[in-house]
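# Sequence below, structure please.
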Amino acid sequence: MADIFYPLQLIADKMTYGVFGIAPDTNLAASVNFIIYDVMKIFVLLAVMIFAISYIRTYITPEKTRKVLGGKKGLRYHFVASLIGTVSPFCSCSSVPLFIGFVEAGVPLGVTFSFLITSPLVNEAAVAVLWATLGFKATALYVVSGIVLGVLGGYLIGILKLEKYVEEFVYKIKVGQKASEPEKLNVRERVGIAVEGVKEIVEKVWIYVIIGVSIGGLFHGYAPEGILERYAGEDNLLAVPIAVLVGVPLYSNVMGMIPIIESLIGKGLPIGTSLAFLMSVTAVSLPEMIILKKVLKKELIAIFVSIVAVSIIFTGYLFNLLL
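Predicted structure coming up:
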């Protein structure tokens, strides 16, 4: 990974020591170099990943998703729903109409939750930034664990038979269906849509990336080595659940959080503890819970949050063991 981005490191070095004239081996140089390099690296991977996933999305529509999952039960359909969630163009603000549409189409409640858990947790932008900052191994584990969380979380909700905790009006709504399949696109049209997807998402997240990298850069250059390891290291058995409990009520853009977490890891915070915090902020964010309150009763929301939080805690400990 480092060899691929070596030219970017040369540019960062040239900018830091040549253009800005900052003396090497100083805290300021470490921070500035970190910021320049990470910003360039993240945006390169962001463009590539968003283009690839946006192209794939041209073959996926909500109607097709509901058609595949409607009325289907079994663990494999939770897996399919979770996989669809990883490449879905939906955010937490889409939770209510999606939830209603899935339920109305006959998608089982547990399968619907498998989709809803994975969709905000794993997306192409987060994968690109994670890959750029933490490397392929950590990114692969994050994606796999996100899918597993969706599968297991949705499966548990399904076997608990919690349909009574869905607001009654949801089952009475009839969501309109398209009478025919969307018009087939040629390659040029799909590429055009993918390019527009890159522009749209980068326009939304660029400021969060720069802010997050800048904060991470300051911490990278000025925080004492090992300071977090002393207070939230592997010796503290409660570090992971504490990180999750802190993260659940918070909300932050994942693009801004990942560079900060990268820097925290560099200062001694275990990867599992860091990613558990990131996942808790992303998978069970407060705004999403407020939106879902419109269609779910508080008992189901509490069960949903509890299942996901416990799963993330387990994942954090697993990450700490593996990484």
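
# CA atoms for contacts and neighbours, from now on please.
Will do.

# Return the distance of residue 149 relative to residue 322.
Separation of residue 149 from residue 322 (C-alpha to C-alpha, to the nearest Å): 17 Å.

# contact partners of stretch 44-61?
Contacts to stretch 44-61, defined as C-alpha atoms under 8 Å, 6 or more residues apart in numbering, come from residues 87-89, 124-125, 127-129, 131-132, 190-191, 193-195, 197-198, 201-202.

# Of those residues, just the buried ones, PyMOL syntax please.
Of these, the buried ones can be selected in PyMOL as follows, counting by 16 or more other C-alpha atoms under 10 Å:
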select buried, resi 87+88+89+124+125+127+128+129+131+132+190+191+193+194+195+197+198+202
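
# Okay, and which of the contacts of stretch 44-61 map to helices?
124-125, 127-129, 131-132, 190-191, 193-195, 197-198, 201-202 (DSSP state H).

# Looking at the residues you listed, point me to the pair that's furthest apart.
132 and 190 (25.9 Å; C-alpha to C-alpha).

# give me every residue that touches residue 279.
121, 312.

# Let's compare: structure for the following, please.
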Amino acid sequence: MFDWLQNFSDWLIYSIFDIVKGSKLGDSLNFFVYDTIKILILLFLITFIMGIVNSYFPVDKIRNYLSRNKLFGLEYLFASTFGAITPFCSCSSVPLFIGFVKGGIPLGVTFAFLITSPLVNEVAIALFIGMFGLKATILYVSSGIILGMIGGFVLGKLNLEKHLSPWVQQVLLNAEKESDLEIEKQSFVQRLPLIFREAMGIIKAFYSML
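Modelled structure (predicted):
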């Protein structure tokens, strides 16, 4: 799939920069160029796809349900369990996390989802069942959900909204100017520019923190 990228890295390092192939410097630079571009491409694809999912996710219905019902902490269990059953890695969880924050879901609840989502995944569950048995798998899943609940509850009590990254705060400001009804009426093609901008914003923010 990425043979063209390996060929580009070989051409750039060994032909353009004229570094000896097989040398430590040449191989290191070759790996750096290849892996950096590959991660950038994969990160964009994942965030873009998750941006599409996020644009159709009924965040407003979840927000309304949480505001109308007193769940006595069960919202953390629901969010953590949702993170456990969804097949999202850490990269793909971030766009959905932003969607929750933008939709007005309490920050602690969104953190419960964000913590558990990459911590408990289907591949690990399958490996645990095959290697350690059902009891160890249940312990692994339960521990992940409980950690997500505790982490989300503690972070929610710290009132961290003011400490959000500037680009997330900008997303919140933009969300206040947008009407949910207007977005729901938009077609898929009309939503693509916004999804593309959000995906690029996540990638820029990611590399700015490196």
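
# before we move on, the earlier item: quick check, nearest of the ones in helices among the contacts of stretch 44-61 of structure 1 to residue 221 of structure 1?
For these, the minimum distance to residue 221 of structure 1 (C-alpha to C-alpha) is 18.9 Å, reached by residue 132.

# Just give me the neighbour total for the residue nearest to residue 200 of structure 2 when sequence neighbours are not counted.
Of all residues not flanking residue 200 of structure 2 in the chain, residue 44 sits nearest, at 7.2 Å (C-alpha to C-alpha, 6 or more residues apart in numbering). Using other C-alpha atoms under 10 Å, residue 44 of structure 2 has 19 neighbouring residues.

# do residue 290 of structure 1 as well
Neighbours around residue 290 of structure 1, by other C-alpha under 10 Å: 12.

# Please apply the same query to residue 260 of structure 1.
Counted with other C-alpha under 10 Å, residues neighbouring residue 260 of structure 1 total 24.

# With neighbour numbers in mind, choose between residue 149 and residue 322 of structure 1.
Ranked by neighbour count (other C-alpha under 10 Å), residue 149 of structure 1 and residue 322 place residue 149 first, with 25 against 11.

# Pretty sure that one sits against residue 117.
Yes - counting by C-alpha atoms under 8 Å, residue 149 of structure 1 does reach residue 117; the two are 7.4 Å apart.

# Do you have the strands of structure 1 handy? List them.
Ranges of strands within structure 1: none, based on DSSP state E.

# what about the helices in structure 2?
Secondary structure of structure 2 (DSSP H): helices at 3-10, 24-56, 59-68, 74-85, 90-102, 107-119, 122-132, 134-157, 166-177, 180-185, 188-208.

# Give me whichever of the ones you listed is most buried.
Highest mean neighbour count of those: helix 107-119, a mean of 26 (counted as mean count of other C-alpha atoms under 10 Å).

# what's that helix in contact with?
75-77, 79-90, 93-94, 97, 100-101, 144-145, 147-157, 160-161.

# quick one: it to helix 90-102, angle?
Put simply, helix 107-119 of structure 2 runs at 170 degrees to helix 90-102, going by axes from the mean of the first three to the mean of the last three C-alpha atoms, to 10 degrees.

# picking up where we left off before, need the helices of structure 2 in TSV (columns: distance to residue 17 of structure 2).
Putting the helices of structure 2 into TSV (distance: least, C-alpha to C-alpha, whole Å) gives the following:
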stretch	distance to residue 17 of structure 2
helix 3-10	10
helix 24-56	9
helix 59-68	50
helix 74-85	46
helix 90-102	33
helix 107-119	39
helix 122-132	41
helix 134-157	47
helix 166-177	36
helix 180-185	49
helix 188-208	25
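
# and of these, who's closest to residue 18 of structure 2?
Nearest to residue 18 of structure 2 among the helices of structure 2 is helix 24-56 (9.0 Å), distances taken as C-alpha to C-alpha.

# What span of structure 1 is the closest one aligned with?
On structure 1, the counterpart of helix 24-56 of structure 2 by TM-score structural alignment is residues 27-59.

# roughly how far is that stretch from the heart of the chain?
On the basis of C-alpha atoms, centre = their mean, to the nearest Å, stretch 27-59 of structure 1 sits 15 Å off its chain's mean C-alpha point.

# swap in stretch 118-138 of structure 1?
Taking mean C-alpha positions (C-alpha atoms, centre = their mean), stretch 118-138 of structure 1 and its chain are 7 Å apart.

# Can you give me the first-to-last residue distance of it?
17 Å.

# and residue 64 of structure 2, how far is that from residue 122 of structure 2?
Counting by C-alpha to C-alpha, the gap from residue 64 of structure 2 to residue 122 of structure 2 is 30 Å.
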